[in-house]
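Enquirer: Any chance you could fold what I've pasted below:
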Amino acid sequence: MNDAGIISVLLFLINLFFTYRGLKDHSFFDAYKFDVDKILIQKQYKRIISSGFLHIGWTHFILNMYTLYAFSSSLELYVGLLPFLIIYFASLTGGSLFSLFVHRNHGDYTAVGASGAVSGVVFAAIALFPGMQLGFPFIPIHFPAWLFGLVYMLYTIYGVRSSRDNIGHEAHLGGAVIGMLTALFFQPAAFTENTFTIFIIALPTVIFIAFVLLKPQALLIDNLFFKSHDTHDSIDHRYNKQKAIRQKEIDAILDKISRKGINSLSEKEKQKLDDLSQR
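Expert: Coordinates of the predicted model:
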């Protein structure tokens, strides 16, 4: 296995910075995590990307970064720096958008993790090097990359259906498909050379994606915060509900100003008024 390339190292450092800040500062974590209502209603589209650099804990971070290291070195060297970056961010974006589609009516759904992007790198590497041998530190056992990828995706499918964590398992699936397709776009000859392996790996993923597209209600699971989803509220309904809440907050602040003057507002209330007035 080659040493990690420069882009992989930079991605590791960015993930490390965001994860460290997020674990130390809840407000930072909350500002950048994947949040359906804040994306769809408040138009905070940055969360589609930024959530891919946060993790819920160091175990989650280490698993993702080890997987990135294991698969990225050969891929980055083979396809080049810019295509590798495109694969990574296309997978991250595709995974987040798939999660957004699946949970578009689950207003309280949140998730974090680089798994969408990493899954894209994994499946891009498998599409190009299905026979690549992998191993774990201090364990003298190696196995082909395609087997690792298959087990990884079966675990992801299990996680989507049964997990109560805050990891974006749907992003694994979306990222995997986008990563493989992007790699094949840059290296179309690989499809002919590795058709059978690509088919075997892609089949359970495609079947499950079709399942969640046809029956998204099957994914009504709680997340880390153990909340029940707002299952069938439309986007318009949730928007109007939040708009009414914001108007009520503005009215309360304006009422206080009329009674006691603007100097009676606390710094928090002034900031709140400023934020609400800009929306």
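Enquirer: use CA for all of it now, contacts and neighbours both
Expert: Fine.
Enquirer: How much space separates Phe185 from Asp255?
Expert: According to Cα to Cα, to the nearest Å, Phe185 stands 59 Å off from Asp255.
Enquirer: cool, Ser73 as well?
Expert: As judged by Cα to Cα, Ser73 and Asp255 stand 61 Å apart.
Enquirer: let's see this one next to it:
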Amino acid sequence: MNSILDDFKIAFRSGNILNQIIIINVVIFVGVGVLGVLLTLVGERSAYFAISNHLMLPSNTDELWRQPWTIITYFFFHKQFFHILWNMLCMYWFGRIISEYIGQNKLLGLYVWGGIGGGVLYLVAYNFLPYFESVVDSSYLLGASAGVIAIVVGAATFYPDYTVHLLLLGPVRLKYIAAAIVLLSFIQSTGSNAGGEIAHLGGALVGYISVRQLQRGNDWSRPIVSFMVWVKSLFKPQPKIKVSYKNTRRSTSSKTSGKSEKKAKSKSAQEEIDAILDKISEKGYDALTKEEKQKLFNASKD
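Expert: A predicted model of the protein is given here:
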């Protein structure tokens, strides 16, 4: 058990956001599943349903007002094994593309905003479209699909001609995979999993717009990353303040010059990255040299 916990700690400390998202989804799935079995065995099945309902996004707005956090928790919660398996596999395959070419932080932004966008479109459809008002009294949304599809469409928007090798189909370009997913979700948006398919469309829309905005210099991931940094800081022990006095002018001047040099280097590196991003916006990723691609990759890990 200690070794498993150590593996989890290493995954989080390594800063690999892709692995962190997958681990959170799996831990919640296993934790709630085990709790459900235990509650059922002791005759408290209703308590399990109550817990599940407080994690899923309800279509009923009165219920939503009582549990607004579900607009976030729903895309970390799964009930079926194959549901989470498929979502996490797609997350891993396509998330690696996002992580490699535009960075881990952009991956987190796409997943969170995609999940929120999918949830919002689901609520709008179930509360304002006549079809759903007539056939559904109440519904619940769960699963990471909207965030995952935001990542798929975001990757296809950024690098449409990237080739993925699919089983039985062979090499397929990302833009065709994304287009097929969106088309199938739209066709099935009045079927048995209508809420999920509508959430897919919301996630796809957010993925497309988010990457287009990124190419114009607007990074939607920044508020998400800033919030996560703030949350992590709450759990870090604050260092004890040490006060020391020095009266050496030489050391002060050397420190000042050292800081100036660091600032100059940092500014120069940022200017290089901005120039590379401008080049991508104008000519596409394929126009970059090998050296520029390496610099962009190294900057994405910072």
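Enquirer: Please state their TM-score.
Expert: Superposed pair, TM-score by TM-score structural alignment, normalised by the length of the first structure: 0.60. Supporting alignment: 188 aligned residues with a Cα RMSD of 2.5 Å.
Enquirer: out of Ser73 and Asp255 of the first structure, which sits in the busier spot?
Expert: A direct count of neighbours by other Cα atoms under 10 Å for Ser73 of the first structure and Asp255 places Ser73 higher, at 20 against 12.
Enquirer: Can you find the partner of that one in the second structure?
Expert: Counting by TM-score structural alignment, Ser73 of the first structure corresponds to Arg96 in the second structure.
Enquirer: likewise Phe29 of the first structure?
Expert: Per TM-score structural alignment, the equivalent position to Phe29 of the first structure in the second structure is Ser52.
Enquirer: What strand or helix carries the nearest residue to its match once chain neighbours are set aside?
Expert: Leaving aside its chain neighbours, Ser52 of the second structure sits nearest to Val32 (8.0 Å; criterion: Cα to Cα, 6 or more residues apart in numbering). In this assignment (DSSP states H and E), Val32 of the second structure forms part of helix 17-41.
Enquirer: re earlier: nearest residue to the match of Ser73 of the first structure in space, please, no chain neighbours.
Expert: Arg96 of the second structure sits nearest to Leu18 (Cα to Cα, 6+ apart), 7.6 Å away.
Enquirer: Tell me how far the counterpart of that neighbour in the first structure lies from Asp37 of the first structure.
Expert: Under the alignment by TM-score structural alignment, Leu18 of the second structure pairs with Ser8 in the first structure. Using Cα to Cα, Ser8 of the first structure is found at 32 Å from Asp37 of the first structure.
Enquirer: after the helix of greatest length in the second structure comes which helix or strand?
Expert: If you go by DSSP state H, the second structure has its longest helix at helix 249-283. Scanning forward in sequence from helix 249-283 of the second structure by DSSP H and E, the next helix or strand is helix 290-300.
Enquirer: In the first structure, what stretch matches the host helix or strand of Val229 of the second structure?
Expert: Applying DSSP H and E as the criterion places Val229 of the second structure in helix 221-234. Helix 221-234 of the second structure lines up with nothing in the first structure when matched by TM-score structural alignment.
Enquirer: other SSEs contacting that helix?
Expert: Contact analysis of helix 221-234 of the second structure by 3 or more Cα pairs under 8 Å, 6 or more residues apart in numbering; DSSP states H and E lists helix 104-128 as its packing neighbours.
Enquirer: List the buried residues in the very next helix or strand once past the helix it packs on.
Expert: Of the helices and strands lying after helix 104-128 of the second structure in sequence (DSSP H and E), the nearest is helix 130-135. Judged by neighbour count using 16 or more other Cα atoms under 10 Å, the buried positions of helix 130-135 of the second structure are Phe132.
Enquirer: And stretch 246-264 of the first structure, by the same measure?
Expert: Residues Arg246, Glu249, Ile250, Ile253, Leu254 are the ones in stretch 246-264 of the first structure that count as buried (16+ other Cα under 10 Å).
Enquirer: So the residue nearest to Ser52 of the second structure versus Val124 of the second structure, what's the distance?
Expert: From Val32 of the second structure over to Val124 of the second structure the distance is 28 Å, taken as Cα to Cα.
Enquirer: likewise Met56 of the second structure?
Expert: Distance of Met56 of the second structure to Val124 of the second structure, computed by Cα to Cα: 16 Å.
Enquirer: Same question for Tyr159 of the second structure.
Expert: Per Cα to Cα, Tyr159 of the second structure is found 31 Å from Val124 of the second structure.
Enquirer: more neighbours, those two?
Expert: Neighbours were tallied for Tyr159 of the second structure and for Val124 using other Cα under 10 Å; the higher tally belongs to Tyr159 (19 against 12).
Enquirer: residue in the first structure matching the more buried one?
Expert: Taking TM-score structural alignment, Tyr159 of the second structure has Phe129 as its aligned residue in the first structure.
Enquirer: ok so, going back, residues near the match of Leu18 of the second structure, how many?
Expert: Ser8 of the first structure has 22 neighbours, counted by other Cα under 10 Å.
Enquirer: got the angle for whatever helix or strand Ala171 of the first structure lives in vs helix 81-102?
Expert: Here Ala171 of the first structure sits within helix 169-186, counting by DSSP H and E. Inter-element angle recorded for helix 169-186 of the first structure and helix 81-102: 140 degrees (by axes from the mean of the first three to the mean of the last three Cα atoms, to 10 degrees).
Enquirer: Does Ser300 of the second structure touch Ile98 like I think?
Expert: No: applying Cα atoms under 8 Å as the test, Ser300 of the second structure and Ile98 come out as separate, 10.2 Å apart.
Enquirer: So what's the residue count around Phe17 of the first structure?
Expert: Neighbour count for Phe17 of the first structure, taken as other Cα under 10 Å: 13.
Enquirer: typo on my end, Glu170 of the first structure
Expert: By the criterion of other Cα under 10 Å, Glu170 of the first structure has 28 neighbours.
Enquirer: repeat for Val152 of the second structure
Expert: Other residues lying near Val152 of the second structure total 29 when counted by other Cα under 10 Å.
Enquirer: OK, contacts around it?
Expert: Going by Cα atoms under 8 Å, 6 or more residues apart in numbering, Val152 of the second structure touches Phe94, Gly95, Ala178, Ala204, Gly207.
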